[in-house]
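Q: here is my input; please provide its structure:
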Amino acid sequence: MSKLRIAFSGIGAVGGYYGGMLATRYKDKEIADFFFISRGENLRAIKEHGLHIKTGIRTLVAVPTLATDNPAEIGPVDYIFCCTKSYDLKENIEQLKPLLGPETVIIPLLNGVNITEQIQELLPGQSVWKGCTYIGARLIKPGYIDKFSGKEKIFFGSKDGDKAKQEALLQLLTYSRINAYNPDDIDLRLWKKFLMISTAATITTFFNQNIRDVIEQHYDMFIALGNELKSVAEAKGIHLPADIVYASIEAQKMMPAGATTSMHADFLAGKPTELETLTGYVVHTADKLGIDVPTYRFMYNGIIKMPYPWV
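A: Okay, the predicted model is just below:
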């Protein structure tokens, strides 16, 4: 039996952690080869010293089969984990074409609930599953990842995808001590996460405040965003739990003092942001469905007009 070939595109906190865990677990085993697609200083650090992953009191050093910024050096693979930012999606998919074969499966771990559909539009006929992850990790410097949360979760799957392939990937992930799940309700899992990250990203960015401050000072508006997004999900046939809005905000209270969302942090740093993926998507989808989302619309329009970054 030939080795599986698995590529990770985007070796930041998410791609680096999952790719690193797999590469470490299966080192010197005739099961799978792992390929890291990165660039710049991060790529140089991985090539020279491996990818360091700090988890609690231990640090792993992952050495992939190949780390490169040129996917043509890899060739077709069995699975591609796409772990870049959503605003880079189109460029990233174009770059990944040398990895594609008739049996290749793409698994996006990007923020957003319509990422799979976007990829399918770019690559008609290609197998694209759905995926999302919960993880507290960051790339603290080139070649070094700090996983500061106690646990992570990764969900992936496809209602129409090859079940044997899904089961094989699940076993591969869980054997690497990754908390992986292949649920039948993958769409519900995506929307649960989206409600949490979309509302938080929108309100922290609009008020230019961290999570704890917006909860303390703008709780009612936080609730309003959640209820509006829940109504959009229900109009699309996604039946979220009745208490999800309050539960999502309670979960946000567990964030460390001063913590904010990645979209807010990107705005502060003057970087490209996921505004259209996390906020604009809700407004535009609501328009198509004939649903009123006044709080989302107010904040979306306000963020667009703000100085970039704030001064």
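
Q: C-alpha from now on. contacts and neighbour counts both.
A: Noted.

Q: flag every buried residue along stretch 157-170.
A: Buried positions in stretch 157-170, judged by neighbour count with 16 or more other C-alpha atoms under 10 Å: G157, S158, Q166, L169, L170.

Q: for the protein, which residue is closest to the average position?
A: L110 (3.1 Å; C-alpha atoms, centre = their mean).

Q: for that residue, give me its contacts.
A: C82, C83, T84, K85, S86, G131, C132 (C-alpha atoms under 8 Å, 6 or more residues apart in numbering).

Q: so can I have TSV of those showing neighbour count?
A: As requested, these are exported to TSV (neighbours: other C-alpha atoms under 10 Å):
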residue	neighbour count
C82	25
C83	24
T84	21
K85	18
S86	21
G131	28
C132	25
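
Q: can these go into TSV with extra columns for distance to R39?
A: Below are the contacts of L110 laid out as TSV (distance: C-alpha to C-alpha, whole Å):
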residue	distance to R39
C82	15
C83	14
T84	12
K85	14
S86	17
G131	24
C132	23
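
Q: among the buried residues of stretch 157-170, name the ones in helices.
A: Among the buried residues of stretch 157-170, the members found in helices (DSSP state H) are Q166, L169, L170.

Q: second chain to compare with the first, below:
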Amino acid sequence: MSKVNIGVIGLGGVGGFYGGLLAHHFEDEEQVDIHFVARGAHGEQIKRHGLTVQSKDRVIVAKPARVVENVQDLGKMNFILLCTKEYDLDEVIVDLKEIVSKNTVILPLLNGVEAFEKLDRELEAEVWQGCTYMVSRLKEPGVIDNPSGRQKIVFGRTERITPLMLQVNHLLQAAGITSFCTQDIAKEVWEKYILVSSSAVATTFYNCSFGVVMRDHTATIRTLVTEASAVAQAKGVHLTEDIVEVIMERLAAIPFDSTTSMHSDFTSNKVQTELEVMAGYLIREGKRLQTEVQTYQKMYAMLKDKQGNYTL
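A: Prediction:
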């Protein structure tokens, strides 16, 4: 087997955790090299001391084959795990165009659903759909923390599983990553997106935790879930008939005091947030598909005015 080069772009909570597991497992494996893109203090710490990954039951120090500052410096990769924020995607696509070919596989693990559509449309590479289930964060430069230890990647392309997908799945699982490839990936990705989109908009709009949203604003969150589900179905995604109840049950199971990353970004008065990913995209698709998303539109308009100046 020829050498497999895997690039990890976006070394935050998601990319850092999965990239760390891969780099640690394949550190002494001659046939697989893991390459990180990381800048600043985070990148320097990894270069000097490795990437520390803390989990519920263990701590590892991962040492990748290379740490580079720019995507272009990766060079030719067989497989790219893309874990940036979606608002950075357009810039990353420009950089990726310089290094990918039709033989490059890209697996985006971003919160939204638009990333796959953009990458598949604009790049010559083979792009798969994917999503991940985990709670992990960049604790400090060079340190990733996943306190629960829970993690899962689901990926694939609609209506087909290829030998290459099975090979990548084997590599991920060998590194201790819980992963599955599926032909029904659009359903998986949209189910997650409906949950994260509705909860991000609601927690940010009401400036509160998951628990408070579910207790005090049940009707609104249900409407958001219903509107997002309608857009998915209008796009041809085959959701189950009870999808609204399924998502509501999952939301109710999230710890009471937890919140969303978009809510945290707003409370930190960040200018760049995931508002376009979590609401703007749905509104644009709703308009294109003539599907009502009035609650999303109302909340989006008010949050747009408060972005970077969040004083509710």
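
Q: ok so, going back, list just the nearest of the buried residues of stretch 157-170 of structure 1 to L51 of structure 1.
A: L169 (22.3 Å; C-alpha to C-alpha).

Q: in the helix or strand encompassing Q120 of structure 1, what's buried?
A: Applying DSSP states H and E as the criterion places Q120 of structure 1 in helix 115-122. Within helix 115-122 of structure 1, the residues that qualify as buried by neighbour count (16+ other C-alpha under 10 Å) are I115, T116, I119.

Q: post-alignment, it versus structure 2, mean distance?
A: Compared with structure 2 after fitting, helix 115-122 of structure 1 deviates on average by 1.8 Å (mean C-alpha distance after the TM-score superposition for structure 1).

Q: give me the contacts around that helix.
A: S86, K90, I93, P108, Q126, S127, V128, W129, K130.

Q: likewise for stretch 166-174 of structure 2?
A: Residues beyond stretch 166-174 of structure 2 that count as contacts (C-alpha under 8 Å, 6+ apart) turn out to be L22, H25, T178, S179, F180, C181.

Q: could you work out the most separated pair of the residues you listed?
A: The farthest-apart pair in the contacts of stretch 166-174 of structure 2, when distances are taken by C-alpha to C-alpha, is H25 and C181, at 20.7 Å.

Q: spit out the contact partners of the residue lying closest to H263 of structure 2 once chain neighbours are set aside.
A: Leaving aside its chain neighbours, H263 of structure 2 sits nearest to T204 (4.5 Å; criterion: C-alpha to C-alpha, 6 or more residues apart in numbering). By C-alpha under 8 Å, 6+ apart, T204 of structure 2 lies in contact with T260, M262, H263, F266, L303.

Q: what helix or strand is T204 of structure 2 on?
A: Assigned by DSSP H and E, T204 of structure 2 falls in helix 185-206.

Q: how far apart are that helix and its match in structure 1?
A: Averaged out, helix 185-206 of structure 2 is 0.6 Å away (mean C-alpha distance after the TM-score superposition for structure 1).

Q: just checking, next helix/strand downstream of that helix?
A: helix 210-216.

Q: which element follows that next one toward the C-terminus?
A: Next element after helix 210-216 of structure 2 (DSSP H and E): helix 218-234.

Q: check which helices and strands the very next helix or strand once past that next one sits against.
A: Per DSSP H and E, the first helix or strand lying C-terminal to helix 218-234 of structure 2 is helix 243-252. Applying 3 or more C-alpha pairs under 8 Å, 6 or more residues apart in numbering; DSSP states H and E, we find helix 243-252 of structure 2 packed against helix 185-206, helix 210-216, helix 218-234.
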